Structure formats: C-alpha cells, structure tokens
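[1] missing the sequence, but the structure's below:
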C-alpha cells in the first residue's frame, strides 16, 4: 500500500500496523529503476494507486470527500535528485515519508486553497521542507497541484552554505515564506524541465545535460529560499485543532476491532462534544462522525487491495474496522470511492496474477513515453 519498491529498505508494519509507515534503512542515492533523464508518468482513478505512484516514497492517502478520484504524477530522476509534479482531484489526508538522508521541498502550485503540513498552513507564497526517514502528515484541498524536489540533505546544506555564506539549519519540518515571484520562476523552470523530458528529444538522457540541469536546479532552489522567512504566524488555537484531528485518526486506527464512540473520543482528547464539533468544522469542514467513517472506509479499502492483508473477504475486513451493517457499508463505500468493496477485493486478486489495471487515458501535459 505504499509508493515503495522491493529491496529499498522500506516497509509498512503489517498486518496490525498497516496504516502506519516504518523507515528501516538508508534510501536510494540514485534512481532505483535506472530511469535517469526519462519522464515517468502515472495517471490514476484510485486514491490508493495514487499513493503508490511516486518512486521510493512511502505514502498512505485517505480520501475525505465522495466522488470519482483522479490523480496524475510526472516524475524524473537526475542522478540522485527526484523532481515531480502531482495533481489530486479530491481533498486528502496523507501520511508521507521520503527516504532517510534526504530532504523534500514541496512547492504548492495551487493558490486558491491552502495545504498544510502537520499543523502549519502552507500559504500561497510558501514552500514546505521536510527531512527524510520520518513520517509526516500532509493535508491537501480539492484540485491540488504541487511540485516536489527531493535530494540528499547534505547536498542541499552544502550548496546553500556556499551560496549564502552561512549554514542552513534545517528543522525536520519547516515552512518558509519565499515570495510569490520567486516561487513562480522556480515552478516555471521545473515545468519546462518536465516538458523537455517528455518531448522525445532524449536530451536529458545525456549525462552532461543532467549534470548541468542539476546545477541549475540547485542554484534556482538556493535563490528561491534566499532570505526566506519561517512561517510563524500560526494561531495556537488552529494548531491545537489540527493536532486533535490527527490524534482522533490515530486513536481510531490503533483500536481496529474496537469501534470508537464520540464519548470515548471526547474523553481521549479531553474536550466537550461541542468543542469536538467545532474543531472538525474549523479544520476540515466536516463533522467528526463523517470524518471517522471516511477514515475507517479508507482503512478497509487498503486492506481489500493489499496483497499481504490478513483478511480474505469483504465481510472480514469491514467487521475488523467496526462495520456491522454490510448493506449500509457497501453503499457508503461506493459513495466515497465510486466502486463496490467487492470490486476492490477483485483487483487484489488480479494484481496477484500480474494483471495490470490501467485508468482511463487522459491527455497528460508532458506527453507519454
């Protein structure tokens, strides 16, 4: 259930810890598939498939709103540096982890609605930075675009130290206000790079071109974060609200097989029912019961799709997450994901037999290879 390749030292704790991520070893220093300079494109109509689409990451996505999901990823590797653009159609709660020893820079390309990393809002002129090997939570709105750059942490620290004349102290999680014009220039540069990689000319297959492009990316990144200001404008009330939402999800998933009531949740979070309602409407514009149901539905779906799941039937997986009314469960499942739970389970069987299921084709902005 992760965006992970065999042999890269990554794992999802299983089966009880299926909904958590685990870092086991140093990650890849180069593209583990040997695709340097080649554009890799994934299009999906499934939130679990989207979570698996990016190379060498671990990710778990929870879809929070009903309707047919559409996702897109364009990715290229440049001798150990990973660059990508991702689009997701629906609001998501994401658990993410990039490989140890690396650092991820996330640059939102959607300005209408803000994303968040942990409890920190990523404003329209801000970028998110996160060190590898540690799980973090990302919340994204409907119709969201983000550019991503992953490289060795030491390379970024060394580059910025030389170019800025001082050492860049990277916290595990940072949100930096860099200015909209600098962001615009850098994202335009990255999109141009992806277009060149997908135009069929083969320029980026040449080592000299990849090396020059890496230099320009590092220089552009250093210029973008030069004089950047950490985002410290969060209101404590908002921070605590997001923390409560995250604790609620973990409480539900850690108690699989023991359905959680609102009374138990209020007691666990030490807040009243009205405060709980306000917290969820303030952060996600959804009531607590609807949110908890969507989290459990996503958890069942991961079990149905996972080849290593301990559950062999829809009824077993649903019961483990507290769904006792199978007819209602099937209706809720189809409303959220656009397919019956039996269809998800059938896709597990097809995957075991090596039968690929491709989403409906759409016109990708960078072409296909």
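    Perfect, I can see it now. Quantities reported herein were computed from a predicted structural model and do not represent experimental measurements. Numbers count the residues shown, from 1 in each chain.
[2] going forward, measure contacts and count neighbours with C-alpha atoms only.
    Will do.
[3] and the gap between the residue lying farthest from the centre of the chain and residue 218?
    Relative to the centre of the chain, the most outlying C-alpha is that of residue 165, 33.3 Å out, by Cα atoms, centre = their mean. Between residue 165 and residue 218 the computed distance is 15 Å (Cα to Cα, to the nearest Å).
[4] re earlier: the residue farthest from the centre of the chain and residue 155, how far apart?
    With Cα to Cα as the criterion, residue 165 and residue 155 are 15 Å apart.
[5] and for residue 266?
    To residue 155, residue 266 is 45 Å away according to Cα to Cα.
[6] neighbour-wise, which of these two wins?
    residue 266 (16 against 13; other Cα atoms under 10 Å).
[7] that one falls within a helix, correct?
    Yes - under DSSP: H, G, I helix; E, B strand; the rest coil, residue 266 sits within a helix.
[8] another one to put next to it:
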C-alpha cells in the first residue's frame, strides 16, 4: 500500500516543494522503486513472503528516509549524481556486506552520488539515512568556514561510528515527529533549522578532525562572542542559526564553538536554542486565544519535536508552554 502525502508547497512561494512518501510493500521490486532517482535493483535471496516499509521526507535539497525489509536482499544502485548519503543501521539480525565489506551497527554507510553500490542485506534490517545536495552542503561549509570533506567523500564505503555519534537516533526522532505532523515542513524557519542541523551532523561525521581554533587568544575569543551577541540583539525576533553567526562574524564553526565555550561556558547551538525558546515564549505571551496552536509557534521558531520543545521550555522557564498561554489569555 502506497500512501503519497506530497508534494506540498511551503508557505514561502520561492522555497522548494516538500515531498512526503510512505509505502508498505510486499515485493522486492516494489521496495526498490520507492527510492526515486537511484536506479535500484533489489533481488530477494532468502525464502518467504517479502514485507517492507519505506518512508521519505524531502525538502530543500535534503531527503530523510527509512527502509525496513524482512528478507535477505541483494541491492544494486547508483544514487543521483551531485548528492551524498549517510545511512545508519538501526536494527540488524545478522551480518550484511556493503561493497564487499562486512557491516555492523558500529558502521555508517557513505554513498557518493553517481557511484554504484552493492549491499547484501541481513535477513531483517532497519536503515535510516539522509541524502544531501552537494552544492548546498558545500555552501553550508563555506558559511561556517569549513572545507567540504575531501577524502572520505570520494567513493562508497563505511565510516566507523564514534562514541558520540547519534545519526540514527537523530533521524529516527525527526521522522517520528514528521510522521505525526508532516505539515510542520511548511514552516520556512523549521526547514532552515533542520537543514542547518543535518548539514552540521554530516560535516561532523566525515569532516576534518583537527582543531586549529584551540590557539585563539582570550582577546580574540571575547571579540567573537561580543560580535555574536551584538548580532543576536539586532535580530532578537528572528531564529538565528550557527551558520548565520559564522557568516556575519566571518569565522569558522570551530572558532565560534571554542569562543563560546571559553567565554560563556556553553556552546553556540545551546545558546541559540535558549534564544529561540525566549522568542517562542514572547510570541506565546502575545496570544489572545487559548486555542492558539503552540506547536505552530514552536515550528516557526525551529522546534520540530513538540514534546521535546515542551520539556526544554519547562526546563528553562519553570512552566509548560500551555501554562504560559493560559496566563497570557487571562491578562
């Protein structure tokens, strides 16, 4: 059963079309056809009825998708040229092989657009992945003062998962929210924050590891933080991203990170999240109707997970957003 929920047009008429696709399949060929522009061929190799599931969310040059299969399948394909894909195994019953190499949950798959891949799946597997447009990813890297990762991103292969890497968990949580409320992708700000976070995650997984920004002087670090805070004050009613700060101050993401950590004892992402929480609170307090959709306000300020937004909001302000709204309406 295929449930095609897109495309839809974002509220900003100049933005990209948003696609949401959900499919339950009972044949390997049906499963292969779910991921468009990949030229895939799936061949079932184990005995039994095939059951598969596929869901995809595509926006602004990014596609997030999940695939479930219950049989051993030989997968061949070639992602669309001009893209790169990172995939995480969420559930695996036994060993599979990717481009001739044994895989485990400790690996991420890297797939380069235009390069053919081969994946022999385990008997049962759940995979979550994100595909990014290379031009947009390169533009993000330029904004945050980083070079697009060279060596890792030449051919298909495996990336060993670090202790702090949570790509699978991030994609799973994001898709749970989008599955429940796909309409949130209509919000320009939310899509921009999601794209920022995804590009940052991809860069962190396959980008350079050297930390040259550690040699900054105390004076330079204070200057960077002061410039960032000045920019935030000038745009207090806008949801600012880390790349916005990097582009304005003309420093790299790592320079910004070390400056905030040393001067303020926190990282810029957490600082900006608190700024966005304050922005959402101000908007909630301006409401005059107790039925005002708090989830829409959260989405406009870049929060895509409603329960997490409520938890972070309560942690910062000591009350739930609904309590703030109720008090605002009474006054």
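    In hand now; what should we look at? This structure is a prediction, so every number in the text was calculated from the model and none was measured.
[9] got a TM-score for the pair?
    The TM-score (TM-score structural alignment, normalised by the length of structure 2) is 0.53; 195 aligned residues with a Cα RMSD of 2.5 Å.
[10] and stretch 110-121 of structure 2, how far out from the chain middle?
    21 Å (Cα atoms, centre = their mean, to the nearest Å).
[11] point me to the helix or strand that includes the residue nearest the centre of structure 2.
    The centre of structure 2 sits closest to residue 198, judged by Cα atoms, centre = their mean, with a distance of 3.3 Å. Using DSSP states H and E, the element containing residue 198 of structure 2 is helix 188-206.
[12] likewise residue 139 of structure 1?
    Using DSSP H and E, the element containing residue 139 of structure 1 is strand 136-140.
[13] state the span of structure 2 onto which that strand is aligned.
    Aligned by TM-score structural alignment, strand 136-140 of structure 1 falls on residues 117-121 of structure 2.
[14] buried ones in that stretch?
    Across stretch 117-121 of structure 2, burial judged by 16 or more other Cα atoms under 10 Å covers 117-121.
[15] likewise for stretch 31-48 of structure 2?
    Quick answer for stretch 31-48 of structure 2 (16+ other Cα under 10 Å): 31-32, 34-35, 38, 40-44.
[16] from those residues, which is closest to residue 18 of structure 2?
    Minimum distance to residue 18 of structure 2 across the buried residues of stretch 31-48 of structure 2 is 15.4 Å, recorded for residue 35 (Cα to Cα).
[17] trace that closest one over to structure 1, please.
    Per TM-score structural alignment, residue 35 of structure 2 is aligned with residue 54.
[18] SS state for that match?
    coil.
[19] I'd guessed it sits against residue 71; true?
    No - if you go by Cα atoms under 8 Å, residue 54 of structure 1 and residue 71 don't touch, sitting 11.6 Å apart.
[20] the strand holding residue 139 of structure 1 vs structure 2 - mean distance after superposition?
    Here the mean offset of strand 136-140 of structure 1 against structure 2 after fitting is 1.1 Å, by mean Cα distance after the TM-score superposition for structure 1.
[21] which stretches of structure 2 form strands?
    2-4, 19-25, 41-44, 52-59, 62-69, 73-77, 83-92, 96-98, 101-103, 107-112, 117-120, 125-133, 157-160 (DSSP state E).
[22] just put the ones you listed in TSV and tack on distance to residue 306 of structure 2.
    Shown next, in TSV, are those (distance: least, Cα to Cα, whole Å):
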stretch	distance to residue 306 of structure 2
strand 2-4	24
strand 19-25	19
strand 41-44	37
strand 52-59	18
strand 62-69	19
strand 73-77	36
strand 83-92	23
strand 96-98	36
strand 101-103	34
strand 107-112	28
strand 117-120	36
strand 125-133	21
strand 157-160	32
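[23] burial check on residue 90 of structure 1, number of neighbours?
    22.
[24] can you check the one 3 residues further on too?
    Residue 93 of structure 1 is flanked by 19 other residues according to other Cα under 10 Å.
[25] distance check, it against residue 47 of structure 1.
    Residue 93 of structure 1 is 11 Å from residue 47 of structure 1, by Cα to Cα.
[26] anything in contact with each of these two?
    Common contact partners of residue 93 of structure 1 and residue 47 (Cα atoms under 8 Å, 6 or more residues apart in numbering): 61-63.
[27] hmm, residue 127 and residue 171 of structure 2 touching each other?
    No - taking Cα under 8 Å as the definition, residue 171 of structure 2 is not a contact partner of residue 127, at 10.1 Å.
[28] doesn't residue 117 make contact with residue 74 of structure 2?
    No - with contacts defined as Cα under 8 Å, residue 74 of structure 2 does not count as touching residue 117, sitting 10.6 Å away.
[29] can you pull the contacts of the nearest residue to residue 129 of structure 2 once chain neighbours are set aside?
    Nearest non-adjacent residue to residue 129 of structure 2, counting by Cα to Cα, 6 or more residues apart in numbering: residue 87, 3.9 Å away. Counting by Cα under 8 Å, 6+ apart, residue 87 of structure 2 makes contact with 108-110, 127-130, 168.
[30] what about burial for these, which qualify?
    108-110, 127-130, 168.
[31] tell me the secondary structure at residue 331 of structure 1.
    With three-state DSSP as the criterion, residue 331 of structure 1 reads helix.
[32] that one matches what in structure 2?
    So, by TM-score structural alignment, residue 331 of structure 1 is left unmatched.
[33] what count of nearby residues applies to residue 331 of structure 1?
    Neighbour tally, residue 331 of structure 1, other Cα under 10 Å: 14.
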